[in-house]
Structures are given as C-alpha cells and as structure tokens.
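Peer 1: how would this look folded up:
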Amino acid sequence: MLFQLKIAEEKDLGRLTDFIEKAGLSSEGLDSIIDYFVMLEDGNHEVVACIGVEPLNTHGLLRSLVVSDKLKQAHIVTLFQSIQTLAEKKGISSLYLVTNKEASVHFLGLMGFNQIESDVIPDEMLTLDHMSGSLEDPNAMIMVKSS
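Peer 2: Reported below is the predicted structural model:
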C-alpha cells in the first residue's frame, strides 16, 4: 500500500482531530499548532499516523503520536525523522517526550532520544499542560533529543 507523508495544514484540522481523538488522546490546542504536525495518509487520503510538536521557545514537546496497525516499523521511523526535521526547520533544538511504555524506550533510543530525570527538565517545559499532565503518571519516563 502507498502512503504519503505531509505537514498538516488548516484544511486537515477536522480529520486530524478525529484521528487523534479516536485513539483516546487529547486534541486540545491542535488548531494553534497544526503546522507543527506531520501526518501519514494512505492511498484513500485517510490519516493512518500522526505526530506533532508543541513548541516553547527553542524546546518542543512531542505529542499525539498515533499510529495505525496498518504500518510497519519503517513507517514509524520515517514519521519520527520527519517531525525532527520539521522541528529543526522551525528553530527547535531540543525535543522532549514522555512515555509510560518501557518497550518504547529502546526504539526511541535508536531514534537518538536519551532518558533523563524529571529534575533536569527546563522549568518552562513544565508550563505545558501536556507535559505536566503526562508527568502525573507514576510510570512516566522523560526523554530528550538535542540537535
């Protein structure tokens, strides 16, 4: 099956919101950062994966990673590479993420992310609702990649 990678635009807001919410994630604030999202569409222009960055100065928080079961690991790698390139183009030098899945840590490590302790997160990052909410999970692990 053929897939197309693209940076989300305003016209994609409705279907991207639906895709994220169907996965049980919050789409709050998506409208103001739509151009910080990368999405993957299938041949029928259906969204099959997405990931975004919530920017804050030169930092960014990866959020809303949703991946259809139709995809292979190579597609996910491409998605991560694309969001990192987009973040760099927008002047973001450090990408943070929070995961509660131990199995993700190895994959994310291969993508260049390093696990860090919560006390080294820049204070300004803690002002993001998505970051502070994610850290309430006792299994939360924080990772960062700096360019």
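Peer 1: contacts and neighbour counts: CA atoms only from here.
Peer 2: OK.
Peer 1: And what about the nearest residue to residue 17 once chain neighbours are set aside, helix, strand or coil?
Peer 2: Excluding the flanking residues, the one nearest residue 17 by CA to CA, 6 or more residues apart in numbering is residue 27, at 5.8 Å. When classified by DSSP: H, G, I helix; E, B strand; the rest coil, residue 27 comes out as coil.
Peer 1: Tally up the residues packed near residue 27, please.
Peer 2: Neighbour count of residue 27, defined by other CA atoms under 10 Å: 16.
Peer 1: what about the longest helix in this protein?
Peer 2: helix 73-89 (DSSP state H).
Peer 1: which strands and helices sit next to it?
Peer 2: strand 37-41, strand 47-56 (3 or more CA pairs under 8 Å, 6 or more residues apart in numbering; DSSP states H and E).
Peer 1: run this one through as well so I can compare:
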Amino acid sequence: MFYQLKVAEEKDLARLLDFVERAGLSSSGIELMVDYFVMMENGEREVVACIGVEPAEDVGLLRSLVVSDTLQQAHILTLFQSIQTLAEQKGLKQLFLVTNKEASVQFLQLMGFTETNPEQIPKHLLTNEHIQSSMKEENTKIMVKSS
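Peer 2: Modelled structure (predicted):
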C-alpha cells in the first residue's frame, strides 16, 4: 500500500477533524493550528494517521496521535520524524508529550524522548488543557525532546 505524508492545510481540516473525532480524541483547537499537523494518507487520499504539535511560545506539545491499525511501526516512525521536522521549522526548541501507555515509552525513547517531571515543564505549558487533564490519569509519564 502506498502512503503519503503531508502537512495539513485548511482544505484538509474537515477530513482531519473527522479522523481525530472517530478515534475518540478531542479535536478542540485543531482548526486554529491545522498547519501544525502532519497527516498520512493512503492511495485513495483517506487519512490513515495524524499527529499535531500545539505551540506554546518556543515549545510544543504533541497531541492527537491517531494511527490506523493498518500501519506498521516504520510508518509511525516516519510520522514522528515528520512532526519533529515540522516543529523545528516552526521554531520550537522542545517537544513535550504526555502518555499513560507503558508500551509506548520504549518507542518514544528510541525517538529521542526522555522522561521528565512536571517541574521541568515550562510554566506556560503547564496551563495547557491537555496536560492538565492527562496528568490526572494513572501512570502518566511526561516526556521531552530538545531539537
């Protein structure tokens, strides 16, 4: 199967929102930062994966990772590399993410993310709605990668 990566544009917004919402994730705010999202499409131009970075001054928070079960780990790796490149192009110096899935920690470490604690998160990012709600979940880990 052929897959193509692209930075989302305004014309992709409806498809992106639909894909994220069908996965049961919040699409709140995506319309304000659509160009901070990377999408993967199949040969029929159907969205099969996406990830975004929510900017906060010179750092970003990875969010809305949705991956179709048809993709292999190599595709997910490419998706992560693409969002990191986009974040660098947008001038973001660090990327943060919140996960409560132990299985993903090892993969994220291979991608260069390291576990950190809440005291290391910039104060302006701590007010982020996603971080606030995610930190209430059990086994939450905060990870960071510097560019």
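Peer 1: who's in contact with the longest helix of structure 1?
Peer 2: Residues external to helix 73-89 of structure 1 that are found in contact with it (CA atoms under 8 Å, 6 or more residues apart in numbering): 5, 36-40, 50-53, 60, 67, 93, 95, 111, 147.
Peer 1: Excluding chain neighbours, give the residue nearest to residue 131 of structure 1 in space.
Peer 2: residue 125 (6.9 Å).
Peer 1: how about that neighbour, what does it touch?
Peer 2: 56, 59, 61, 131.
Peer 1: before we move on, back to that, export the helices and strands packed on helix 73-89 of structure 1 to JSON lines and append columns for mean neighbour count and distance to residue 78 of structure 1.
Peer 2: Output for the helices and strands packed on helix 73-89 of structure 1, formatted as JSON lines (neighbours: other CA atoms under 10 Å; distance: least, CA to CA, whole Å):
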{"stretch": "strand 37-41", "mean neighbour count": "23", "distance to residue 78 of structure 1": "10"}
{"stretch": "strand 47-56", "mean neighbour count": "23", "distance to residue 78 of structure 1": "11"}
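Peer 1: Residue 120 of structure 1 is nearest to which of these?
Peer 2: strand 47-56 (16.2 Å; CA to CA).
Peer 1: Now the closest one on structure 2. Mean distance?
Peer 2: Following superposition, strand 47-56 of structure 1 is found to deviate from structure 2 by 0.2 Å on average (mean CA distance after the TM-score superposition for structure 1).
Peer 1: quick one: that strand to strand 37-41, angle?
Peer 2: Angle between the axes of strand 47-56 of structure 1 and strand 37-41 is 180 degrees (criterion: axes from the mean of the first three to the mean of the last three CA atoms, to 10 degrees).
Peer 1: Could you name the helices and strands sitting against the helix or strand just after strand 47-56 of structure 1?
Peer 2: Using DSSP states H and E, the helix or strand that follows strand 47-56 of structure 1 in sequence is strand 59-67. Contacting strand 59-67 of structure 1 under the criterion 3+ CA pairs under 8 Å, 6+ apart are the following elements: helix 13-22, strand 47-56, strand 94-99.
Peer 1: For those, give me TSV that also has distance to residue 135 of structure 1.
Peer 2: Shown next, in TSV, are these (distance: least, CA to CA, whole Å):
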stretch	distance to residue 135 of structure 1
helix 13-22	20
strand 47-56	16
strand 94-99	7
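Peer 1: ok and the longest helix of structure 1 relative to strand 94-99, angle-wise?
Peer 2: Using the same axes, to 10 degrees: helix 73-89 of structure 1 against strand 94-99 is 140 degrees.
Peer 1: Give the buried residues for helix 73-89 of structure 1.
Peer 2: Buried residues in helix 73-89 of structure 1, counted by 16 or more other CA atoms under 10 Å: 75-76, 79-80, 82-84, 86-88.
Peer 1: ditto for stretch 92-103 of structure 2
Peer 2: Under 16+ other CA under 10 Å, the buried positions of stretch 92-103 of structure 2 are 92, 94-99.
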